[in-house]
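**Student:** how does the following fold in three dimensions:
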Amino acid sequence: MTDPLTDPTTDPLADPHRLERFARHIVLPEIGGAGQARLAAAHVAVIGAGGIGSPAIQYLAAAGFGRITIIDDDAVEASNLQRQTIFTEADLGKPKAEAAAAWVRRFDPALAVTPVAQRITLANAEDLLADADQILDGCDNFATRLAVSDACTALGKPLTSAAVGRFQAQMANFAGHLPDQPCYRCWVGDAFDAEDCDTCAADGVLGAFTGMAGSMGAMMAVRIALSGISALGDPQYGQLQLFDGLKPALRTIAVMKDPGCSACGTA
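**Tutor:** Alright, predicted model coming up:
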C-alpha cells in the first residue's frame, strides 16, 4: 500500500469533488482526512458477491476503498435478487464478479475494481490474494473459508470473515500471521474442510439479515484499513461478534490462538 499521508494522488482533500463526496467521513474525528486517505490507498479483495459480499462491496465502495477485487465464480440467478442487492434483473445470467464490478464502476468511476470470475481454492488462493492489503470473505462454505484463511495466514494478510446460517451471523477480524492472534481455523478447527455443508438454498435465508452481516463485515474491514488512526482503527482481531437475529441479541466471543492450529499454530 502506498503511504496516503505522503502520496498526493491518494489525498481526498486534493480534489474538491472527492472532498464533497466523503465530507461526512472527514468530519468524523475517528476518520478525518488522514483516515479517508488511508481508505483511498487500500486494496481489499472480496470473496463472494452473494448475500454477504453484495452489500459489503457496496459499502466498501461507498467508504472509498481505492481498489476492490471481487472473486466469485457464480452467475446471477433470479433467486439471488431477494438478498443480493447489487444485482438487478438485467444481470440475470451474467457472472457475479463482472456484474458487481460494473456496479462499482457506475457508482464511483474513481475506484479501481477487478472482477475475477473463478472459484478460489487451496491451489490458487495465495496467487489470487497476494496483491491485496486485506481480505473480506463472505462465501457460503467452510472449505472455501478455510482455504482463504490459510492463504491469508501464509501471506501475512488480515482477514475479515462474515457468515450467516439461517438466523445466526458470525463476523470477526483475524490475523493468524501475528504471533499473538488467532486465524479463522483456530475458531472452527479442521473438521469443516469438506464442501458438503448446509446451504441457504436448502435452509433458507432472510435477505435483510445477510445485508446486516455484510454491512458489519464492511465496518470491520474499515477498522483494519484505519488501523492506528484512532479508536475506530482498532481491528479487534479475534473478537467474534455472534448475532442472533431471532431475539435479536449480539454477544462477543474471544477466539484464542490455538497452538496446535495446522495453519498458524506454534506447537
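
**Student:** CA atoms for contacts and neighbours, from now on please.
**Tutor:** Noted.

**Student:** host element of residue 171?
**Tutor:** Taking DSSP states H and E as the definition, residue 171 sits inside strand 168-174.

**Student:** same question, residue 17
**Tutor:** Residue 17 belongs to helix 16-21, assigned by DSSP H and E.

**Student:** I'd like to know which elements the strand holding residue 171 is packed against.
**Tutor:** strand 159-165, helix 207-225, strand 239-244 (3 or more C-alpha pairs under 8 Å, 6 or more residues apart in numbering; DSSP states H and E).

**Student:** now that strand: how far from the chain's centre is it?
**Tutor:** Centre-to-centre, strand 168-174 and its host chain are 11 Å apart (C-alpha atoms, centre = their mean, to the nearest Å).

**Student:** can you check stretch 125-132 too?
**Tutor:** The answer for stretch 125-132 is 14 Å, by C-alpha atoms, centre = their mean.

**Student:** buried stuff in it?
**Tutor:** 125-126, 128-130, 132 (16 or more other C-alpha atoms under 10 Å).

**Student:** separation between residue 193 and residue 150?
**Tutor:** 11 Å (C-alpha to C-alpha, to the nearest Å).

**Student:** those two: who's more crowded?
**Tutor:** The neighbour count for residue 193 versus residue 150, taken as other C-alpha atoms under 10 Å, is higher for residue 150 (23 against 17).

**Student:** is it true that that one touches residue 263?
**Tutor:** Yes: counting by C-alpha atoms under 8 Å, residue 263 is a contact partner of residue 150 at 5.8 Å.

**Student:** need the overlap of contacts for the two.
**Tutor:** Residues touching both residue 150 and residue 263 (C-alpha atoms under 8 Å, 6 or more residues apart in numbering) are 183, 185.

**Student:** all the strands of this protein, residue numbers only.
**Tutor:** Applying DSSP state E to the chain gives strands spanning 43-47, 67-71, 112-116, 134-137, 159-165, 168-174, 239-244, 249-254.

**Student:** any chance of the ones you listed in JSON lines, plus distance to residue 83?
**Tutor:** Converted to JSON lines, these look like this (distance: least, C-alpha to C-alpha, whole Å):
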{"stretch": "strand 43-47", "distance to residue 83": "17"}
{"stretch": "strand 67-71", "distance to residue 83": "18"}
{"stretch": "strand 112-116", "distance to residue 83": "20"}
{"stretch": "strand 134-137", "distance to residue 83": "17"}
{"stretch": "strand 159-165", "distance to residue 83": "12"}
{"stretch": "strand 168-174", "distance to residue 83": "15"}
{"stretch": "strand 239-244", "distance to residue 83": "18"}
{"stretch": "strand 249-254", "distance to residue 83": "22"}
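
**Student:** could you also give me the structure for this second sequence? I'd like to compare it with the first:
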Amino acid sequence: MTVRQSFPDTENTQSRERYSRHILLDELGESGQEKIRRAHILAVGAGGLGSPACYYMASAGIGKITLVDDDRVELSNLQRQILHPTDRIGENKALSGAMTIRQLNPDVEVIPVTSRLDTGLIHALLQDVTLVMDCSDNFATRHVINNACVARKIPLVSGAALRFDGQVCVFDLRRADAPCYSCLYSADLDFTDRKAAQFGVFAPMIGAIGTIQAAEALKLIAGIGESLSGRLLLLDALKMQWTEILIERSPQCPVCASRR
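**Tutor:** A predicted model of the protein is given here:
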C-alpha cells in the first residue's frame, strides 16, 4: 500500500480538489504534486507546440512558467495555436499566452518575455529554472537552448512538428550516458528551417507533440516513470504510426563531450 504524505496546501480545499486526480495516482500522489507546484519551467515558444505544452503544464499546477516569444499573433496561427483567441490578433504571443494561462489556472505564476531568445538572455532566465521546454521553430534557437541546458545540466524537453510529422525527445545531462540535442543534430550541419507558412501543418498533430512534451516535463519534475532521454519519438499522423529511434551520446560532440 502506498502511504501518502499530507498535501501541503491543506488550508486551500479548492487547490486540493483541483489536483485531486493527480493525487489519486500512486506514482504521483501528494509528494509528486508538491514537486510540480514548486517547479519553474522555461517555455521557449508560445505557438503551435508551446500552446498545448503550456496549457497542460498550467492545468497540472506547475508553480511558475517563464514564457518567451517575440512574435505576434496572426490570423493564420489560430488554426493550431490554442493559447490565442481571435481578439488577440496583433498582440505579442508571450503576453497573450500569459493571459490565457492565468485565466486557466490562477495558481500559476507566469512571466512573459517578449524579447527574442539569445545566449545572453537564456542564461539570465535559467537562474532558478527546473526544466526547459523547447517549443521553438528554428535550429538556431534550439542550439542556443541546448548549449545553455548542457552548461547548467538542466533537463530539456524538445519538440518539433511540420506537415503531418512530429518528433519529441528529452535531453537530460544529469545522466552520464545521455545525449544532447547536438548529438542528434550537430550545429555544424547545414539545416534549412522549414516553416509552417511554407509547407503547412496538421493542427491535431501539433497538439499531440506538445501534449507529450508536457507529459515528459511533468514526469521529470515529479521523478516518476521513464523519460524519453536517449529515445527520439516520431509521429507520422497520416498513418497514425509512432516510431522510436535510440540516440547515443557522441564522444565527439562539440557541446556536451567536454562537460561530462
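
**Student:** quick one on the thing from earlier: out of the helices and strands packed on strand 168-174 of structure 1, flag the one nearest residue 199 of structure 1.
**Tutor:** Comparing those against residue 199 of structure 1 with C-alpha to C-alpha, the closest turns out to be strand 159-165 (8.1 Å).

**Student:** in structure 2, what stretch matches that closest one?
**Tutor:** Using TM-score structural alignment, strand 159-165 of structure 1 lines up with residues 156-162 of structure 2.

**Student:** with stretch 44-63 of structure 1 instead?
**Tutor:** Aligned by TM-score structural alignment, stretch 44-63 of structure 1 falls on residues 41-60 of structure 2.

**Student:** which residues are contacting stretch 177-184 of structure 1?
**Tutor:** Against stretch 177-184 of structure 1 from outside (C-alpha under 8 Å, 6+ apart): 146, 149-150, 152-157, 161, 174-176, 237-238, 255-258, 263-264.

**Student:** same question but for stretch 10-28 of structure 1, I mixed them up
**Tutor:** 4-5, 8, 31-33, 35-38, 40-41, 63-64.

**Student:** mind checking the end-to-end distance for that stretch?
**Tutor:** Stretch 10-28 of structure 1 end-to-end distance (C-alpha to C-alpha) = 19 Å.

**Student:** and if you look at stretch 16-28 of structure 1?
**Tutor:** For stretch 16-28 of structure 1, the end-to-end distance is 18 Å (C-alpha to C-alpha).

**Student:** what range does it cover in structure 2?
**Tutor:** Aligned using TM-score structural alignment, stretch 16-28 of structure 1 spans residues 13-25 in structure 2.

**Student:** and that stretch, which residues are buried?
**Tutor:** 16, 19, 22-23.

**Student:** looking at those, which is nearest residue 241 of structure 2?
**Tutor:** Within the buried residues of stretch 13-25 of structure 2, proximity to residue 241 of structure 2 (C-alpha to C-alpha) peaks at residue 22, which comes in at 28.5 Å.

**Student:** follow-up on the earlier one: to residue 198 of structure 1, which of the strands of structure 1 lies closest?
**Tutor:** Between residue 198 of structure 1 and the strands of structure 1, the tightest spacing by C-alpha to C-alpha is seen for strand 159-165, at 8.3 Å.

**Student:** what helices or strands is the closest one leaning on?
**Tutor:** On the basis of 3+ C-alpha pairs under 8 Å, 6+ apart, strand 159-165 of structure 1 makes packing contacts with strand 134-137, helix 142-155, strand 168-174, helix 207-225.

**Student:** between these, which gets nearest to residue 87 of structure 1?
**Tutor:** Closest to residue 87 of structure 1 of these, according to C-alpha to C-alpha: helix 207-225, at 13.2 Å.

**Student:** and for that closest one, what's in contact with it?
**Tutor:** By C-alpha under 8 Å, 6+ apart, the surrounding residues in contact with helix 207-225 of structure 1 are 38-39, 42, 51-57, 59-60, 82-84, 134-136, 138, 158, 160-164, 167, 169-173, 232-235, 245.

**Student:** OK, contacts around the counterpart of residue 126 of structure 1 in structure 2?
**Tutor:** When structure 2 is aligned by TM-score structural alignment, residue 126 of structure 1 is paired with residue 123. Applying C-alpha under 8 Å, 6+ apart to residue 123 of structure 2 gives the contacts residue 148.

**Student:** one more: the one 10 residues further on?
**Tutor:** If a contact means C-alpha under 8 Å, 6+ apart, then residue 133 of structure 2 has 41-44, 156-158, 213, 217 as its contacts.

**Student:** if you rank those residues by neighbours, which is first?
**Tutor:** residue 213 (31 neighbours).

**Student:** what do we get in structure 1 for it?
**Tutor:** By TM-score structural alignment, residue 213 of structure 2 lines up with residue 217.

**Student:** now stretch 117-134 of structure 1: how far from the chain's centre is it?
**Tutor:** Mean C-alpha position of stretch 117-134 of structure 1 versus that of the full chain (C-alpha atoms, centre = their mean) differs by 13 Å.

**Student:** quick one: terminal-to-terminal distance for that stretch?
**Tutor:** Taking C-alpha to C-alpha, stretch 117-134 of structure 1 runs 19 Å from one end to the other.

**Student:** before we move on, what about stretch 199-208 of structure 2?
**Tutor:** For stretch 199-208 of structure 2, the end-to-end distance is 19 Å (C-alpha to C-alpha).

**Student:** and for stretch 241-248 of structure 1?
**Tutor:** One end of stretch 241-248 of structure 1 to the other measures 13 Å (C-alpha to C-alpha).

**Student:** same deal with stretch 66-75 of structure 1?
**Tutor:** 25 Å.

**Student:** run through who's touching that stretch.
**Tutor:** So stretch 66-75 of structure 1 is contacted by 39-49, 61, 92-97, 100-101, 110-120, 132 (C-alpha under 8 Å, 6+ apart).

**Student:** nearest residue to the middle of structure 2?
**Tutor:** Of all residues in structure 2, the one closest to the mean position by C-alpha atoms, centre = their mean is residue 133, 2.7 Å from it.

**Student:** counterpart of that residue over in structure 1?
**Tutor:** Counting by TM-score structural alignment, residue 133 of structure 2 lines up with residue 136 in structure 1.

**Student:** straight-line length of stretch 106-122 of structure 1, end to end?
**Tutor:** First-to-last distance for stretch 106-122 of structure 1 - C-alpha to C-alpha - comes to 33 Å.

**Student:** distance from the match of stretch 44-63 of structure 1 to the middle of the chain?
**Tutor:** Computed by C-alpha atoms, centre = their mean, the chain-centroid distance of stretch 41-60 of structure 2 equals 6 Å.

**Student:** restricted to buried residues, select the contacts of helix 207-225 of structure 1 in PyMOL.
**Tutor:** In PyMOL, this line selects whichever of the contacts of helix 207-225 of structure 1 come out buried by 16+ other C-alpha under 10 Å:
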select buried, resi 38+39+42+51+52+53+54+55+56+57+59+60+83+84+134+135+136+138+158+160+161+162+163+164+167+169+170+171+172+173+232+233+234+235
